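Colleague: next comes the sequence, and after it the predicted model I'd like to discuss.
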Amino acid sequence: MKIGELAKATAIPVETIRYYEKIGLLPEPNRDTSGYRAYRQPHLDRLLFIKRCRNLDMAQEEIRELIRLAEQPEADCSGVDALLARHLVHVRERLEELARLEETLVRLQEACSDARTVRECGILDGLNTELETPRSDDHHNHVPGTHGPGQS
């Protein structure tokens, strides 16, 4: 199948499919006689696997590791379990960060419960002063490697 058909079958944009090829998550397909990429069932399966992993908010390096582990079907699956455990720690940390963010937004909204002018707006005043929120470097995100082995 051609890339447009693959994109339609997976609901993944063509640009994203090409990106996954470029970074090595999706193997490059062979070309047909016309020079077009000719995707096969394994490409579709891999792309759907990647999509499911991304739906679980997994980072590219986590997906890459899962693919590497999946290519060793007779190996012990403790590596898969360990990867998922690390990812679960990251998800729980992110949930805590989001709860703190929610608390901050609620405090800001409560600062402007009365009808006033913009000049008197408690929300804007709060945004112009330092809020008690985690600094951007206090948390991990999905930049590859930020929550790999040995990191939370």
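Modeller: Ah, there it is.

Colleague: please make it C-alpha for all contacts and neighbour counts, starting now.
Modeller: Fine.

Colleague: tell me, what residue is most central in this structure?
Modeller: Asp57 (3.9 Å; CA atoms, centre = their mean).

Colleague: alongside the first one, take a look at this:
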Amino acid sequence: MSEMQSTVSIGELARRASCKPETVRYYERIGLLREAARTEGGQRRYGAAAVRRLTFIRHARDFGFSVEAVRELLAMSDRPDMPCDEVDTLAKHHLEEVESRLQRLSALRDELKRMVSQCAGGKVQSCRIIEVLGDHQLCISDQAHQGAHDLG
């Protein structure tokens, strides 16, 4: 089988990795994905390694890893003989960030529930939700207020 027969177009690569061609181009621009070889007609062609790499990138992003963390993970995965303690450290740090974000989200949810439950359903001029949103000192939890900034 020739090299051209074992390659796929950008559209097919994107489909296999469950993303859009624009995402593929973006990852190429920022250096996470190597630029594709091109046909004489200028069409990008990607091999099996690009499919695996893009799938890795998309999966890592789905797990919430930042672009820089994905870059580090890719660099480590390109060195399969190295010990995985750096990978463990990076994943543990990300887990800590996720747990912290979950705590902030939980506090935010509780504050929103409280605001909604206190709304009497009258007019906006006496709406508890509007009142609380206008004065964060009316919030029970500073963590909820901080969570809103961190998550938005």
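Modeller: Arrived safely. Not measured: the values here are computed from a predicted model.

Colleague: circling back: which residue lines up with the residue nearest to the centre of structure 1 in structure 2?
Modeller: Using TM-score structural alignment, the partner of Asp57 of structure 1 in structure 2 is Gly64.

Colleague: quick revisit: helix, strand, or coil at the residue nearest to the centre of structure 1?
Modeller: With DSSP: H, G, I helix; E, B strand; the rest coil as the basis, Asp57 of structure 1 sits in coil.

Colleague: quick revisit: tell me the spacing between the match of Asp57 of structure 1 and Gln118 of structure 2.
Modeller: Here Gly64 of structure 2 is placed at a distance of 34 Å from Gln118 of structure 2 (CA to CA, to the nearest Å).

Colleague: do Gly147 of structure 2 as well
Modeller: Per CA to CA, Gly147 of structure 2 is found 21 Å from Gln118 of structure 2.

Colleague: quick one: contacts for the residue mapped onto Tyr36 of structure 1 from structure 2?
Modeller: Matched to structure 2 by TM-score structural alignment, Tyr36 of structure 1 sits across from Gln43. Contacts for Gln43 of structure 2 (CA atoms under 8 Å, 6 or more residues apart in numbering) come out as Ser9.

Colleague: Asp110 of structure 2 versus Gln43 of structure 2, what's the distance?
Modeller: From Gln43 of structure 2 over to Asp110 of structure 2 the distance is 52 Å, taken as CA to CA.

Colleague: not counting its neighbours along the chain, what's nearest the counterpart of Pro21 of structure 2 in structure 1?
Modeller: Alignment note: Pro21 of structure 2 maps to Val14 in structure 1; criterion TM-score structural alignment. Residue nearest to Val14 of structure 1 in three dimensions, not counting chain neighbours: Ala7, with 5.6 Å by CA to CA, 6 or more residues apart in numbering.

Colleague: can you tell me the helix or strand for the one you found?
Modeller: Assigning secondary structure by DSSP states H and E places Ala7 of structure 1 in helix 3-10.

Colleague: by how much does that helix deviate from structure 2 on average?
Modeller: With mean CA distance after the TM-score superposition for structure 1, helix 3-10 of structure 1 departs from structure 2 by a mean of 1.4 Å once superposed.

Colleague: flag every buried residue along that helix.
Modeller: 3, 6-7 (16 or more other CA atoms under 10 Å).

Colleague: any chance of these in a markdown table, plus distance to His87 of structure 1?
Modeller: Output for the buried residues of helix 3-10 of structure 1, formatted as a markdown table (distance: CA to CA, whole Å):
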| residue | distance to His87 of structure 1 |
| --- | --- |
| Ile3 | 31 |
| Leu6 | 29 |
| Ala7 | 28 |
